[in-house]
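Q: pasting a predicted model and its sequence here:
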Amino acid sequence: MRPAQRNEPQRSDPSTTARVCALLTAFRPGDEALSVSELARRAGLPKTSTHRLVSHMIANGLLERDGAAVRLGLRLFEIGQLAIRQRGLVDSARPHLADLREATRNTVHLAVLEGTEVVYLDVLRGPDAPRLPSRIGGRFPAHATGVGKAILAHAGEQAVEKVLETSLPAVSRRTITSPAILRKQLATIRAEGVAYDLEESGVGVVCAASPVLDGEGAAVAAISISGWSNRMRTERIAPAVRTAALTLSRKLR
């Protein structure tokens, strides 16, 4: 029986895996470091179990000590970078995103669909754009975003049904919460190639988005430009977003 290597992760049963995930996701944007007691409270775990798991996670580089507290480890950053690079999207998309930001001075996003949410792979903030809650690695309900609707319009029925099963919670007063209206919008987006967020993700914010398609016509990601509703005319910037998405689609193929 060979001895376990120092950097080899310890085997975990499903319950242990769920607890490790609970501890990692207990960290929120803006958190530098958390005490073990605070981690246990946020994750809803006993302190004794949390102390034991934290020790294992430190040993495997998932967490790092910061005095009496702990913070997320660099190993997580390495894993995250691998996940992004495997998609082959960020490096290919970055020049197009930069051009869009330069031309519009608004915020540009690259996002993918995961379940009922979009995950932002890249965010280039524009100097004339509002402060948005989006961040790299952050999530947002797909039905309330331009990028989410752009992807859903070119996703299978199973993906759309999964989103509809969430009952389409309202993020702002203009979020689409009607399945019939959302389906009608998705059909229009599929025909036109552009999706709009008209203050559906936040008051005063609008965006135009377009899908990045694979060779079979399925969306693998979406690009969007977001700005102030009283400054940015979505119909004017839509062609630029559409062109960038089509160019990136061809490049990825």
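A: Looks like it arrived, so ask away. Residues are numbered from 1 along each chain as shown.
Q: make it CA atoms for all contacts and neighbour counts henceforth
A: OK.
Q: chain center to stretch 214-230: distance?
A: Averaging C-alpha positions (C-alpha atoms, centre = their mean, to the nearest Å) puts stretch 214-230 13 Å from its chain's average.
Q: do stretch 78-93 as well
A: With C-alpha atoms, centre = their mean as the basis, stretch 78-93 stands 13 Å off its chain's centre.
Q: report the buried residues of the helix ranked longest in the chain.
A: Ranked by residue count under DSSP state H, the longest helix found in the chain is helix 234-252. For helix 234-252, the buried set under the neighbour-count rule, 16 or more other C-alpha atoms under 10 Å, comprises 234, 237-242, 244-246, 248-249, 252.
Q: stretch 82-101 now?
A: Under 16+ other C-alpha under 10 Å, the buried positions of stretch 82-101 are Leu89, Val90, Ala93, Arg94, His96, Leu97, Ala98, Leu100, Arg101.
Q: in strands, which of those fall?
A: Judged by DSSP state E, the buried residues of stretch 82-101 include no members of strands.
Q: CSV for those residues, including distance to Glu38?
A: Output for the buried residues of stretch 82-101, formatted as CSV (distance: C-alpha to C-alpha, whole Å):
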residue, distance to Glu38
Leu89, 36
Val90, 34
Ala93, 39
Arg94, 38
His96, 42
Leu97, 39
Ala98, 39
Leu100, 42
Arg101, 39
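Q: may I ask which two of those residues are separated the most?
A: Farthest pair in the buried residues of stretch 82-101 (C-alpha to C-alpha) is Leu89 and Arg101. Separation: 17.4 Å.
Q: what about the residue lying closest to Thr234 once chain neighbours are set aside, neighbour count?
A: In space, and not counting its chain neighbours, Thr234 is closest to Ala208: 5.7 Å by C-alpha to C-alpha, 6 or more residues apart in numbering. Neighbourhood size, Ala208 [other C-alpha atoms under 10 Å]: 30.
Q: any idea which element Arg71 lies in?
A: strand 69-72 (DSSP states H and E).
Q: buried stuff in that strand?
A: Val70, Arg71, Leu72.
Q: over to stretch 135-152?
A: Under the neighbour-count criterion of 16+ other C-alpha under 10 Å, stretch 135-152 has 135, 139-152 buried.
Q: likewise stretch 122-135?
A: With burial defined by 16+ other C-alpha under 10 Å, the residues of stretch 122-135 counted as buried are Asp122, Val123, Leu124, Arg125, Gly126, Ala129, Pro130, Ser134, Arg135.
Q: got another, please set it beside the one above:
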Amino acid sequence: MALQHEPTTPYHSAQDALRVLETVVRHGTGVTGTELARHTGIGRERLTGLLRMLRREGYVEQVTDGAYVAGEALARLGSAESRARALRENLQRALDRLRDSVGAAVYVSRYVDGEIRIDQFAAGPATPVVNEWVDFRYSAHATAIGKSLLGQLDHNGRRDHLSRHKMARLTSRTITSDKVLLSRLESQPPTVPHLDLQEYAVGTVCAAVPITAGSSVGCLALSLPVRHAHRLRQAADALNRNAAPVLLSLAI
């Protein structure tokens, strides 16, 4: 199964942030912004934004002389036995902030061994999670998550998935023709969010954007009650713009 990855802006931001972290770790006693710019080759304006994000996420701290050192979130990853838990906690904090900044429930999903898997999500009283009334594994054709993940597979990978999962009609808006779905996936630009406009569940709209972490197929998604549908595209753009911390926590 070939993958159709096209690195996104958040991906490049996460890669640059990793370079900054590697430099900070190498200079255990602290490294200044000027030194970071010289060692990483990243421009000062861009570096300032990356350092602001890394401080907010707890990956670096600024000490009294202005130098940068490894932060608590990075230190927690040092112990092998606690690494998995620390990675999960770092990702959850990034998702919680993303939920608050876009004003919607957010989800991280991956395509693993031919199936859709929701890894983690962040929701709350004002940002309710989608009611999974039909297993997400069997409803890729109707969900923004499913369409985003399928969109990253090659044609044979998509056909294989659809041959194993019947395209059931879940609402009056659900696409049930594999030809129609495959045509739409084929023509969708990789930088444009996939949408679910009450195709999975009446009363809910969703959007999903691809995330590139290694060779895996993944996506970042959000859901909104249909009364907030007018905010969907704006929220999807914000989701894409602010995805770097989530990508970073997946890439570390």
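A: Looks like it came in fine. Keep in mind it's a predicted model, so treat the numbers as computed, not measured.
Q: how close are the two chains, by TM-score?
A: With the length set by TM-score structural alignment, normalised by the length of structure 2, the two chains reach a TM-score of 0.55; 167 aligned residues with a C-alpha RMSD of 3.3 Å.
Q: from the buried residues of stretch 135-152 of structure 1, which is closest to Ala219 of structure 1?
A: Ile151 (5.3 Å).
Q: can I assume that closest one sits in a helix?
A: Yes: checked against DSSP: H, G, I helix; E, B strand; the rest coil, Ile151 of structure 1 lies within a helix.
Q: which residue in structure 2 aligns with it?
A: With TM-score structural alignment as the criterion, Ile151 of structure 1 lines up with Leu149 in structure 2.
Q: against Arg97 of structure 2, how distant is that match?
A: Per C-alpha to C-alpha, to the nearest Å, Leu149 of structure 2 is found 23 Å from Arg97 of structure 2.
Q: Ser13 of structure 2 too?
A: From Ser13 of structure 2 to Arg97 of structure 2 the distance is 17 Å (C-alpha to C-alpha).
Q: can you give me the strands for the stretch 51-200 of structure 2?
A: Along the stretch 51-200 of structure 2, counting by DSSP state E, counting those that start in this stretch, strands occupy 60-62, 68-70, 105-112, 115-122, 194-197.
Q: mean deviation of the last one from structure 1?
A: This points to strand 194-197 of structure 2. By mean C-alpha distance after the TM-score superposition for structure 1, the fitted strand 194-197 of structure 2 averages 0.8 Å away from its aligned residues in structure 1.
Q: quick check, distance from whatever helix or strand comes next after that strand to the centre of its chain.
A: Sequence order places strand 204-213 as the next helix or strand after strand 194-197 of structure 2, per DSSP H and E. Remark: strand 204-213 of structure 2 is offset 7 Å from the chain centroid, using C-alpha atoms, centre = their mean.
Q: still on that earlier bit, switch the buried residues of stretch 122-135 of structure 1 over to JSON lines; also include distance to Ser172 of structure 1.
A: Listed next are those as JSON lines, based on distance: C-alpha to C-alpha, whole Å:
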{"residue": "Asp122", "distance to Ser172 of structure 1": "23"}
{"residue": "Val123", "distance to Ser172 of structure 1": "21"}
{"residue": "Leu124", "distance to Ser172 of structure 1": "23"}
{"residue": "Arg125", "distance to Ser172 of structure 1": "22"}
{"residue": "Gly126", "distance to Ser172 of structure 1": "23"}
{"residue": "Ala129", "distance to Ser172 of structure 1": "19"}
{"residue": "Pro130", "distance to Ser172 of structure 1": "16"}
{"residue": "Ser134", "distance to Ser172 of structure 1": "15"}
{"residue": "Arg135", "distance to Ser172 of structure 1": "19"}
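Q: tell me, how many neighbours does Leu224 of structure 2 end up with?
A: Leu224 of structure 2 is flanked by 25 other residues according to other C-alpha under 10 Å.
Q: repeat that for the one 4 residues further on.
A: The local packing count at His228 of structure 2 equals 13, with neighbours defined by other C-alpha under 10 Å.
Q: what's the match for Asn240 of structure 2 in structure 1?
A: Match for Asn240 of structure 2 (TM-score structural alignment): Arg242.
Q: its match is in contact with Ala195, isn't it?
A: No: applying C-alpha atoms under 8 Å as the test, Arg242 of structure 1 and Ala195 come out as separate, 9.7 Å apart.
Q: where does the residue positioned nearest the centre of structure 2 land in three-state SS?
A: For structure 2, the residue nearest the mean C-alpha position is Leu220 (3.3 Å; C-alpha atoms, centre = their mean). Following three-state DSSP, Leu220 of structure 2 is assigned to strand.
Q: name the nearest residue to it, sequence neighbours excluded.
A: Val108 (4.8 Å).
Q: tally of neighbours for the one you found?
A: Residues lying near Val108 of structure 2 (other C-alpha under 10 Å) number 25.
Q: what lines up with it in structure 1?
A: In structure 1, Val108 of structure 2 lands on Leu110 (TM-score structural alignment).
Q: so what's its match up against?
A: Val90, Ala93, Leu97, Tyr120, Leu121, Asp122, Val123, Val147, Ala221, Ala222, Ile223, Ser224 (C-alpha atoms under 8 Å, 6 or more residues apart in numbering).
Q: from what I see, Glu115 of structure 2 and Arg137 are in contact.
A: Yes: at 6.0 Å, Glu115 of structure 2 counts as touching Arg137 under the criterion of C-alpha under 8 Å.
Q: list the contacts of the nearest residue to Leu181 of structure 2 once chain neighbours are set aside.
A: Excluding its sequence neighbours, the residue lying closest to Leu181 of structure 2 (C-alpha to C-alpha, 6+ apart) is Ile175, at 6.7 Å. For Ile175 of structure 2, the contact set (C-alpha under 8 Å, 6+ apart) comprises His141, Ala142, Met167, Arg169, Leu181, Glu199.
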